[in-house]
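S.K.: Structure here, sequence nowhere to be found:
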């Protein structure tokens, strides 16, 4: 592809994406085709000769779009938002075009230094503790997801718990343990498996049945019991905004317990961390000064396309000591000087894309004020929906809803609530998911798309309410 061909076809694809964003609200949120339908529309094998751009362009409409779940749809209320934006897409385009391999400072000075500054910018926007800044003992790095952040934190915690022995001799006969609440993300268990701790080393700490937040006294008891039994606690993972219900664990109490036992505290704020750009929502981060590491996903609620998890540590030397490996072929003057950051030492993969460009584009385009407006809009829309639910005596709110997720159910019970979800999703107009809260089947409605308005939330409530008429008599 020549530069002229790239320019011509690139302009066409930018138009295609812009047209998609303008029309996505008119499409069904999810496809209706059965599994295998997309694959059936594809040729059985690759072409012998390139077939040009026209065929590719046509297949976007005929193969890809009919098989898409539309995460940018204004009626997408499932899981958590994963919304992109124009500035983010343009930043990704530039990063892909530059094609930098940013594993070392020497292989991409701008890629490294822009990332360092962007993580400092984010730390300022969220008012994170000073020790997470690159100008202090810590610093930030972009991981692909909060799942990878959980793994990296677990490895750093293992390194500390074993006094460095884990790095050279592995787990060995030592029994290491990991702690999170019963509402903690599944990635914490996966991280324990990958790190060699195994499921048997994961302790799920009970939560308060009303707030669904971790009970500090239960954590203390579990830590004390494991230490008495000869185990070595490696990491405690507290959550700001759990996946099921956005429960917020009491960080200050948990942090003091972690200090008492000398265990690494990682705080997972994958979804709700973005809320801290708004001063009135920073209460959720009270006690974060106790954390050894913290992460949130700009690719969830901060208009930055996947993948982009912002991960900070309070002591970067502890992280680097756990993960660094230096083969001869990577040695260079800049690294040996100690004056630069090599992000290959801050995560699992060696190779790294220039992901900070899209953050840079987003932060510069929207500014702090624009990002706060976006978060506040999502919260206000969710509260509007929650008020409608609370005013209808057929329904009940199933959990606190301080952010932009509302968990609710029909008082008629699990079967009615499950049927309600199925019927609403079958219309193709909206997409909600479910969870269980204290054993009950609960619907989840998560707001986050910048295209979602009061009209969409009111339409969703109207559909939910009228559908309930057929289920509750």
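M.R.: Good, I have the coordinates. Only a predicted model underlies this, so the values are computations on that prediction, with no experimental measurement involved.

S.K.: use CA for all of it now, contacts and neighbours both
M.R.: Noted.

S.K.: ranges for the strands of the stretch 351-473 of the chain?
M.R.: 395-397, 405-410, 433-437, 440-446 (DSSP state E, counting those that start in this stretch).

S.K.: Same check on the chain?
M.R.: All strands of the chain, identified by DSSP state E, fall at 139-143, 176-181, 202-205, 232-239, 264-268, 293-296, 309-313, 395-397, 405-410, 433-437, 440-446.

S.K.: what would those look like in CSV with mean neighbour count and distance to residue 257?
M.R.: Formatted as CSV, the strands of the chain follow (neighbours: other Cα atoms under 10 Å; distance: least, Cα to Cα, whole Å):
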stretch, mean neighbour count, distance to residue 257
strand 139-143, 26, 24
strand 176-181, 25, 12
strand 202-205, 20, 14
strand 232-239, 27, 10
strand 264-268, 28, 10
strand 293-296, 29, 16
strand 309-313, 28, 19
strand 395-397, 18, 32
strand 405-410, 26, 30
strand 433-437, 18, 27
strand 440-446, 23, 31
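
S.K.: JSON lines for the ones you listed, including distance to residue 188?
M.R.: Shown next, in JSON lines, are the strands of the chain (distance: least, Cα to Cα, whole Å):
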{"stretch": "strand 139-143", "distance to residue 188": "15"}
{"stretch": "strand 176-181", "distance to residue 188": "8"}
{"stretch": "strand 202-205", "distance to residue 188": "8"}
{"stretch": "strand 232-239", "distance to residue 188": "8"}
{"stretch": "strand 264-268", "distance to residue 188": "10"}
{"stretch": "strand 293-296", "distance to residue 188": "13"}
{"stretch": "strand 309-313", "distance to residue 188": "15"}
{"stretch": "strand 395-397", "distance to residue 188": "28"}
{"stretch": "strand 405-410", "distance to residue 188": "22"}
{"stretch": "strand 433-437", "distance to residue 188": "18"}
{"stretch": "strand 440-446", "distance to residue 188": "22"}
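
S.K.: Second structure for comparison follows:
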């Protein structure tokens, strides 16, 4: 493909994407494919000869598009949002277009320095403490990871290394291998699966502690668990505090958890993957109570901040904790000396290679402005509250727990079986997509405002689909119960006749 073909293909691709978003309401949320259907459509071997871009693009439209789940449909209400915006798409295109690597400053100076500035901008917008700023005189700063999962693991590995260094100061003859197997990490039983996985990957026992009736991990529960483990000769090492759990969007009591971590020299990582973006709105800043105890904090800009995946913003109070854990030197990676504080980001992450993620984040912040992003997040929350208002007027449904951010959890009064059947019936029609959850051991359905395109009419459409499906389900259930009752009565009559004839 030469530059002229690139221009032609690029124009076609941009036009296609613009039209895709313009017509997304006309598309089913879920694709009409079965497992293996796409594999059957594709050749078993790669082509020997180059194919024209027109053919490649046609295959994209014929094979790829029919197999996608339309995450940005206003009727997509599953999981949490995955960010996108035209500003971010252009930022990603231009980042990929120049094709740079940013593992050292000299490898691409702007890759490092734009990230330094963008992360400081974002930290200030979210109201994070000065200690987390790259521009602060201290050792803290921000870095873009690939995902919140990476940030959790990076924090765990840094905590592990820091604990070993602390213990070796106390006992220079410490057996490091023996000490490491005694390390314990803690989090809520409502945590994301990534937290558990970090324990597996980092070879650290991860205790999932029971949350309270509102899905929050409390300080007294953490303190009790640490005391139990210390009595067994184990060593508390790492805590993940969830600000917006995946299932319920519940918030752990960071102001209670923080002092316990500080008292026990335990690393406190704050996972605010989804809900952290709402901190840009002043009315949600109270959620940061206790942030002064955090060693690291992470929010997925690629969830609710209009930035395309992957772009996870992580800040640390002391970057030397990361550098000490991940610094592996090679002659060919020597960088320039500078009197200005410039981070060597390859030591702040697991991989060596670094994508120019900051460009799309920078484009979004410049394109929308802080007020535009605030308005977007507030609109999502308002739409979730509007949906809850519509549902609360129908006494066949129960909303619990209370709606949180852009999430509403609900169930049918009739219980788990019919609530599960309701979700199954809706999903089969592919017009509306939600996923299940659990609250106080009861089956619930989660509906999240995800698409940046969603408006009041879309929310009303989703509600009507849910309500109509419930009408059909409950009517059929009533007929079934009536039929069973009649059958039982007839059965009893037959028994009585038989008894009389005897």
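M.R.: Everything's here; your move. Please read all numbers here as calculations on a predicted model, not as lab measurements.

S.K.: can I get the strands of the stretch 351-473 of the first structure in a markdown table with distance to residue 324 of the first structure?
M.R.: Below are the strands of the stretch 351-473 of the first structure laid out as a markdown table (distance: least, Cα to Cα, whole Å):
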| stretch | distance to residue 324 of the first structure |
| --- | --- |
| strand 395-397 | 48 |
| strand 405-410 | 39 |
| strand 433-437 | 39 |
| strand 440-446 | 39 |
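
S.K.: Quick one, which of the ones you listed gets closest to residue 154 of the first structure.
M.R.: strand 433-437 (26.5 Å; Cα to Cα).

S.K.: which bit of the second structure covers that closest one?
M.R.: The alignment of strand 433-437 of the first structure onto the second structure (TM-score structural alignment) spans residues 435-439.

S.K.: how far apart are the matching stretch and its match in the first structure?
M.R.: Aligned to the first structure and superposed, stretch 435-439 of the second structure gives a mean residue distance of 0.9 Å (mean Cα distance after the TM-score superposition for the first structure).

S.K.: Can you give me the neighbour number for the nearest residue to residue 258 of the second structure once chain neighbours are set aside?
M.R.: Distances taken as Cα to Cα, 6 or more residues apart in numbering put residue 293 closest to residue 258 of the second structure, at 5.0 Å, once the chain neighbours are dropped. Here the count is done by other Cα atoms under 10 Å, and residue 293 of the second structure has 20 residues near it.

S.K.: What is the equivalent residue in the first structure for residue 293 of the second structure?
M.R.: Using TM-score structural alignment, residue 293 of the second structure sits opposite residue 290 in the first structure.

S.K.: so what's its match up against?
M.R.: The contact partners of residue 290 of the first structure, taken as Cα atoms under 8 Å, 6 or more residues apart in numbering, are 251, 252, 255, 256, 259, 265.

S.K.: Quick one, which of the strands of the first structure gets closest to residue 364 of the first structure.
M.R.: Across these, closest to residue 364 of the first structure is strand 309-313 (Cα to Cα), at 17.0 Å.

S.K.: Residue 223 of the second structure and residue 474 of the second structure, how far apart?
M.R.: Residue 223 of the second structure sits 47 Å away from residue 474 of the second structure, going by Cα to Cα, to the nearest Å.

S.K.: re earlier: from the contacts of residue 290 of the first structure, which two are the most distant?
M.R.: 251 and 259 (11.9 Å).

S.K.: Pick out whichever of these two has more residues nearby.
M.R.: Between residue 251 of the first structure and residue 259, residue 251 has the larger neighbour count (other Cα under 10 Å), namely 24 against 13.

S.K.: can you pull the contacts of that one?
M.R.: 238, 285, 286, 287, 288, 290.
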